[in-house]
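Undergrad: Predicted model and sequence below, questions to follow.
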Amino acid sequence: MSTFLLPLEIFENLASAIAQFWWSSNPPKRGIHWAKWDKVCLPKEEGMIGFRLIYEFNLALLAKQLWRLVQYPDSLVVRVLRGRYYRMTSPLGAISASSPSCVWTSIYAARKLLLLEIRQKIHPGYEVTVREDQWIPTIPARSATPVAPVTHPNMRVSDLINQDLKKWDVELLEDYVHPADIPLIRSMAISSTYRRDTFCWKYTKNYQYTV
């Protein structure tokens, strides 16, 4: 499940087998299902049992592969997939490929899940575009709202940073970014210890995606 998106029929069969084992005191006889399966799968913190929803767990595993594609852009597997499917964009972008492999179709199926709370973390800002990439720390993350008229559609976030002081250039922010976005941008720390921009995941303390 960490490599392939299973067919829906397999998900249903697995859930049925687990439910039958749980509710029946004399398998394979069917017992009484005292609660809906979706409710039984709620976390223990909410008073339920916390069984895994197989389909969602499959997507979570595949999202880990997609996370690795964006975090390690120089790895061999990334270079192979980039050459085949997304030469001019990010693996998180909207990609239409002719005759994609089963592996790529499966990994790409987790794109919407990963986009829920992933955003680009700014270091030098050279690889992040102001208007297209999701880098503003909102829920979900989004691109910056420009001030009309837009004169630099391909502007990079690095253009809004004083690279010598490693601070946001407030005057440039006021010239090119909507006023509502400026406090959000200024709240983002700029690190000088990284040579390239990375991604972060909101739901963990270290901002790394985990299944």
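TA: Received it, and whenever you're ready, just let me know what you need. Numbers count the residues shown, from 1 in each chain.
Undergrad: use CA for all of it now, contacts and neighbours both
TA: OK.
Undergrad: now for the lengthiest helix in the chain, which elements pack on it?
TA: When the chain is scanned for its longest helix (criterion: DSSP state H), the result is helix 54-71. Contacting helix 54-71 under the criterion 3 or more CA pairs under 8 Å, 6 or more residues apart in numbering; DSSP states H and E are the following elements: helix 8-23, helix 102-108, helix 111-115, strand 198-201.
Undergrad: For that helix, list every residue counted as buried.
TA: Buried positions in helix 54-71, judged by neighbour count with 16 or more other CA atoms under 10 Å: 54-55, 58-67, 69-71.
Undergrad: Adding mean neighbour count and distance to I182, write the helices and strands packed on helix 54-71 out as JSON lines.
TA: What follows is these, written out as JSON lines (neighbours: other CA atoms under 10 Å; distance: least, CA to CA, whole Å):
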{"stretch": "helix 8-23", "mean neighbour count": "14", "distance to I182": "45"}
{"stretch": "helix 102-108", "mean neighbour count": "18", "distance to I182": "33"}
{"stretch": "helix 111-115", "mean neighbour count": "17", "distance to I182": "22"}
{"stretch": "strand 198-201", "mean neighbour count": "19", "distance to I182": "20"}
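Undergrad: List just the nearest of the buried residues of helix 54-71 to L14.
TA: I54 (7.6 Å; CA to CA).
Undergrad: I'd like the distance from the nearest residue to that closest one once chain neighbours are set aside to T198, if you could.
TA: Nearest residue to I54, sequence neighbours excluded (CA to CA, 6 or more residues apart in numbering): F11, at 6.0 Å. For F11, the distance to T198 (CA to CA, to the nearest Å) stands at 34 Å.
Undergrad: next up, a second structure to put side by side with the first:
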Amino acid sequence: MSVFKIPVAIAKKIESLQRSFFWGNGIEKRKIHAVKWESLCKARCNEGLGIGSVMHENQGLLAKWIWRFGREEISLWKKVFCAKYNVPSNSLVWN
């Protein structure tokens, strides 16, 4: 999930499993949801549980790889990436 963009269908399935775990949905009966999912995904400082969205987490992890690509000068994964995709190693250099 940290290297590739997650498909929307997979993200929805993961969030469905999270909802089922949190709200205790069972096969036999469904329970009433006292709190909206969006309010549970809010940060803890905003009166939420800080669960977060799977799509947002994936985008954050992808942004971290871009940041690392620009910051790290000598690393094996960057050399392999630059060689495979014919990208100059100094194309994204941040100070």
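TA: All right, it came through fine. Here the structure is a predicted model, which is why all the values come from computation and not from measurement.
Undergrad: Could you check the angle the longest helix of structure 1 makes with helix 8-23?
TA: Computed by axes from the mean of the first three to the mean of the last three CA atoms, to 10 degrees, the angle separating helix 54-71 of structure 1 from helix 8-23 equals 120 degrees.
Undergrad: once aligned to structure 2, how far is helix 54-71 of structure 1 on average?
TA: Helix 54-71 of structure 1, aligned to structure 2 and superposed, deviates on average by 1.5 Å (mean CA distance after the TM-score superposition for structure 1).
Undergrad: Just send the helices and strands packed on helix 54-71 of structure 1 back as CSV, with distance to K29 of structure 1 too.
TA: Below are these laid out as CSV (distance: least, CA to CA, whole Å):
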stretch, distance to K29 of structure 1
helix 8-23, 8
helix 102-108, 35
helix 111-115, 37
strand 198-201, 44
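Undergrad: who wins for proximity to M1 of structure 1 among these?
TA: helix 102-108 (9.4 Å).
Undergrad: which helices and strands does that closest one pack with?
TA: helix 54-71.
Undergrad: Specify, as a residue range, where the helix it packs on falls in structure 2.
TA: Here helix 54-71 of structure 1 aligns to structure 2 at residues 54-71, judged by TM-score structural alignment.
Undergrad: Which stretches in structure 1 count as helices?
TA: Using DSSP H, the helices of structure 1 run over 8-23, 37-40, 54-71, 76-85, 102-108, 111-115, 170-176, 182-186.
Undergrad: what would those helices look like in CSV with distance to E46 of structure 1?
TA: CSV is the format used below for these (distance: least, CA to CA, whole Å):
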stretch, distance to E46 of structure 1
helix 8-23, 19
helix 37-40, 10
helix 54-71, 18
helix 76-85, 39
helix 102-108, 30
helix 111-115, 22
helix 170-176, 43
helix 182-186, 32
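Undergrad: So which of these is nearest R30 of structure 1?
TA: Evaluated over the helices of structure 1, closeness to R30 of structure 1 peaks at helix 8-23, with 6.2 Å, by CA to CA.
Undergrad: Next, count neighbours for L172 of structure 1.
TA: L172 of structure 1: 13 surrounding residues under other CA atoms under 10 Å.
Undergrad: what does C82 of structure 2 give?
TA: Neighbours around C82 of structure 2, by other CA under 10 Å: 16.
Undergrad: In contact with it, which residues?
TA: P88, S89 (CA atoms under 8 Å, 6 or more residues apart in numbering).
Undergrad: Translate it into the numbering of structure 1.
TA: Per TM-score structural alignment, C82 of structure 2 is aligned with R82.
Undergrad: Does the residue nearest to I54 of structure 1 touch F57 like I think?
TA: No: here F11 of structure 1 lies out of contact with F57, judged by CA atoms under 8 Å, at a distance of 10.3 Å.
Undergrad: Against I161 of structure 1, how distant is R84 of structure 1?
TA: R84 of structure 1 is 34 Å from I161 of structure 1, where distance means CA to CA.
Undergrad: same question, P73 of structure 1
TA: 24 Å.
Undergrad: between these two, who's got more neighbours?
TA: I161 (20 against 15).
Undergrad: now the residue nearest to K39 of structure 1 when sequence neighbours are not counted: how far from S24 of structure 1?
TA: Spatial nearest neighbour of K39 of structure 1, excluding adjacent residues (CA to CA, 6+ apart): M48 at 7.2 Å. M48 of structure 1 sits 18 Å away from S24 of structure 1, going by CA to CA.
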